[in-house]
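J.: the sequence and its predicted three-dimensional model are supplied below.
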Amino acid sequence: MYKPVVDFIRSHYQTDNFIALHEPVFIGNERAYVLETIDSTFVSSVGKFVDRFEEMIREYTGAKYAVATVNGTAALHMAMLVAGVNSNDLVITQSLSFIATCNAISYLNAEPVFVDVDLKTLSLSPEKLEVFLNENAEVINNECFHIETGRRISACVPMHTFGHPAEIDRIKEICDRFHICLIEDAAESIGSTYKNQQTGTFGLLGIFSFNGNKTITCGGGGVIVTNDEHLGKMAKHLTTQAKVPHRWDFVHDHIGYNYRLPNLNAAMACAQLEQLDKFIELKRNWANQYEQFFESTAITFCKEPENSKSNYWLNAILLKDRTERDEFLTYTNDNGIMTRPCWTLMHKLVMFKNAIKGDLSTSEWIEDRLVNLPSTVKI
């Protein structure tokens, strides 16, 4: 019963070979910029392409400050650090997420609190967030505390799942009301907009990822964006080992991190960013073809939410139940089409099984049914 899906995907990519979930596409200035970097000998964290990439990100997103990092996880860690997340704090996030978010929270000796997602966005639910906070939190002296444990809830980190924007304005309003810092995990949503504003720019800080499977890539790479001058400058300082600028002296004034994006990677990132709008146009066209195909089936295609323009980083469908999901995964992968389920929910992992959590019924329903489909840009 799944053969028509395999045939449809093969007809799009026009190949009988293995079809990956999401591969990088290099058709622009990647080679020229990388070779220029090699010829310059500035291949590490100092070089013109790092600065150029940050400038391009600022121009693209509209954020006032951008700090390029070695990967998205480092960007998350640094964003939460400069935002004031401390040891023993609680950080609200979603269980339906890639583990990088929870890992970054853990690096700070803080702990995640899991709130459910919306079916319409696959991202953090503002309704469930408000219910959780009304029932479990109180504001004292402009700080939010978890009533049962007395621990501070210092941040909320929603993720824009598969590139689909969360209802981030509603989440921000709730966070502001409860005096919780909003940090956007926009790792998957570069170029996606909500109400004509770039994801990653609604919160105090936002981050993007440029891992090898993302919409644009430089092998690894990440970036922090913010409109806060102090936080932007502090993030850049701490990601460069907190070295005080001087022509020859080595003086450091904080515990720093070797998180600066190398110039070699930044060269590729610049070339990829030059093509982002074209890639998104092609990905949205492919998503539209998926949507039309699945309209005549019993399978539900996950469309972009209302008021949003998604980059459709990974296309997703919802099957009837876990049994049908597993049958679909087996058939497609056996026939050379790479598909995958969503991540194991974070609260089911051994590291986070005792974490504080609200009702997660929607996350668990999605976990049983969701499958990601090949989403590589076809030129």
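T.: Ah, there it is. This structure is a prediction, so every number in the text was calculated from the model and none was measured. Numbers count the residues shown, from 1 in each chain.

J.: please count neighbours and contacts with C-alpha atoms only from this point.
T.: Fine.

J.: mind checking the end-to-end distance for stretch 110-122?
T.: Using Cα to Cα, to the nearest Å, one end of stretch 110-122 lies 25 Å from the other.

J.: go through that stretch and flag the buried ones.
T.: Neighbour counts over stretch 110-122 (16 or more other Cα atoms under 10 Å) mark 110, 111, 112, 113, 114, 115, 116, 117, 118, 121, 122 as buried.

J.: in TSV: those, plus secondary structure and distance to residue 129.
T.: Output for those, formatted as TSV (DSSP: H, G, I helix; E, B strand; the rest coil; distance: Cα to Cα, whole Å):
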residue	secondary structure	distance to residue 129
110	coil	19
111	strand	17
112	strand	14
113	strand	11
114	strand	9
115	strand	6
116	coil	8
117	strand	9
118	coil	11
121	coil	14
122	coil	14
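
J.: now render those as a markdown table, adding distance to residue 21.
T.: What follows is the buried residues of stretch 110-122, written out as a markdown table (distance: Cα to Cα, whole Å):
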| residue | distance to residue 21 |
| --- | --- |
| 110 | 33 |
| 111 | 32 |
| 112 | 29 |
| 113 | 30 |
| 114 | 28 |
| 115 | 28 |
| 116 | 26 |
| 117 | 24 |
| 118 | 24 |
| 121 | 21 |
| 122 | 19 |
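
J.: out of the residues you listed, the closest to residue 165 would be?
T.: Among these, residue 121 lies closest to residue 165 (Cα to Cα), at 6.7 Å.

J.: ok, the closest one to residue 81 distance?
T.: Distance, residue 121 to residue 81, by Cα to Cα: 28 Å.

J.: before we go on, here's another structure to hold up against the first:
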Amino acid sequence: MINNTQWNGFIKEIKAHYQKDFVPLHEPTFGDKELEYVTDCVKTGWVSSVGAYVTRFEEDLAKRVGVKRAVAVVNGTAALHIALKVAGVKPNDEVLMPALTFIATANAVSYTGAIPHFIDVSEKSLGVDPQKLDAYLEKIAVRQHDELLNKETGRVIRAVVPMHTFGHPVELDELMSVCDKYGLILIEDAAESLGSYYKGKHTGSFGKVNAMSFNGNKIATTGGGGAILTNDEQLADYAKHLTTTAKVPHRWEYVHDEIGYNYRMPNINAALGCGQLEKVPQFIKMKRELTNYYQHLIKNIDGVQLFTEPAYASSNYWLQTLLLDKTIERDEVLAYLNDNGVMSRPIWQPMHYLQMYKDCPRSDLSVIEDLNKIVVNIPSTPIERGV
């Protein structure tokens, strides 16, 4: 049983903080700049996949993340799909990824014809546990002809895709050491981590090719959108070619030299994104202030902790995260908050629980299975009001 008096006080404070009777989980925040840029698109007629704002958005994003190139696409799933493809993931390869992630990570792997191979996470970061992964690969994998083979399936294990859960960076130095040891390609799923840094370096800049999301509930949004991030100019060019239907440039001819994808971000979405990127530092500041506010509030609730960034990281705190004591029933908390106008949610259904992925190879996933019982996300929209 939860203590209704304590939770009622929590609910009252959140509603007062947001000045709303119903508090959504995460809303976009728009202003005059976004309206100005989008209006310019409408007035000039440049609203589709060609236009100056697409180029500007890519350049601004690459500069903010600290990579040479960004390729804007229609959503984060498309970004990860193409990142995997241009990085060298092939059909029937296995791709290591956390079972704690949004389904888009597994789906993008499946789109390439590869097989998701689920691994566990660290309680420290909520992302891939490099030490546990190393021990697991020592047991189930063998190097043969410069490739890493799964001894149980006979398939090549090609890559690892860490996901920076709720904006909290994984232990990248340790993970890169594991990749070097086993010859794995690192591809970051940085969908949630715009504005997050690992030891002073932005997430999404460590892997060979990486992906980011600009969905409506992200730190910065383009409505629907994503981006491929890389320091490899050739791979960036190839990604841009594939995402524009693999059309060979020509003044009038329509020649396509391979199967491509109609994934290019429309100019009107990029215009919205340009305005949003300008506000990222302000959004991050407000989100970190919100973390301090919640740390103060939960002191009044027994058996609840707020998840905070690892010592090596500076997180964007995309979604604020409660960790419940095991004596507290997660669904009882979720029902009580949602019934009383405070939107909350559990972590995503772990991938190996889903019908389409239940037979995929996997390591011990005990940490994820424990987290599934105790994690609750609560309202996380950045606002100006007090701490």
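T.: Received the coordinates, thanks. These numbers come from a predicted model, not from an experiment.

J.: next up, the contacts around the residue mapped onto residue 191 of the first structure from the second structure.
T.: Under the alignment (TM-score structural alignment), residue 191 of the first structure pairs with residue 195 in the second structure. Applying Cα atoms under 8 Å, 6 or more residues apart in numbering to residue 195 of the second structure gives the contacts 65, 202, 203, 280, 281, 284, 315, 316.

J.: quick one: the fourth one and residue 221 touch, right?
T.: No. Here residue 280 of the second structure does not reach residue 221: they are 10.3 Å apart, not a contact under Cα atoms under 8 Å.

J.: and those two? Which one has more around it.
T.: Using other Cα atoms under 10 Å, the more surrounded residue of residue 280 of the second structure and residue 221 is residue 221, with 25 against 17.

J.: skipping adjacent residues, who's closest to whatever residue of the first structure lines up with the more buried one in space?
T.: The equivalent of residue 221 of the second structure in the first structure is residue 217 (alignment by TM-score structural alignment). Leaving aside its sequence neighbours, residue 217 of the first structure sits nearest to residue 210 (Cα to Cα, 6 or more residues apart in numbering; 4.3 Å).

J.: remind me, longest helix of the first structure?
T.: The longest helix of the first structure (DSSP state H) is helix 276-294.

J.: can you find the partner of residue 156 of the first structure in the second structure?
T.: Residue 156 of the first structure maps onto residue 160 in the second structure, with residues paired by TM-score structural alignment.

J.: show the contacting residues for that match.
T.: Residues in contact with residue 160 of the second structure, defined by Cα under 8 Å, 6+ apart, are 95, 96, 97, 179, 184, 185, 186, 187.

J.: hmm, try it at 10 Å
T.: 94-98, 116-119, 128, 175-176, 178-179, 184-189, 207 (Cα atoms under 10 Å, 6 or more residues apart in numbering).

J.: what's the answer for residue 306 of the first structure, then?
T.: Counting by Cα under 10 Å, 6+ apart, residue 306 of the first structure has contacts 120, 121, 165, 166, 167, 194, 195.

J.: wait, doesn't the second one sit right on residue 164?
T.: Yes. Because the distance of 6.3 Å satisfies Cα atoms under 10 Å, residue 121 of the first structure is recorded as touching residue 164.

J.: hey, what's in contact with both of these two?
T.: Taking Cα under 10 Å, 6+ apart as the contact rule, residue 121 of the first structure and residue 164 both touch 302, 303, 304, 305, 308.

J.: from those residues, which land in strands?
T.: Mapping these onto strands (DSSP state E) picks out residue 308.

J.: mind jotting down where the strands sit in the stretch 151-300 of the second structure?
T.: Under the criterion DSSP state E, counting those that start in this stretch, the stretch 151-300 of the second structure carries strands at the ranges 157-160, 185-186, 197-198, 201-202, 210-213, 226-230.

J.: those into JSON lines, with extra columns for distance to residue 299 of the second structure?
T.: Shown next, in JSON lines, are the strands of the stretch 151-300 of the second structure (distance: least, Cα to Cα, whole Å):
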{"stretch": "strand 157-160", "distance to residue 299 of the second structure": "38"}
{"stretch": "strand 185-186", "distance to residue 299 of the second structure": "39"}
{"stretch": "strand 197-198", "distance to residue 299 of the second structure": "28"}
{"stretch": "strand 201-202", "distance to residue 299 of the second structure": "32"}
{"stretch": "strand 210-213", "distance to residue 299 of the second structure": "33"}
{"stretch": "strand 226-230", "distance to residue 299 of the second structure": "37"}
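
J.: quick check: residue 32 of the first structure vs residue 169 of the first structure, distance?
T.: Counting by Cα to Cα, the gap between residue 32 of the first structure and residue 169 of the first structure amounts to 40 Å.

J.: kindly report the same for residue 274 of the first structure.
T.: 28 Å.
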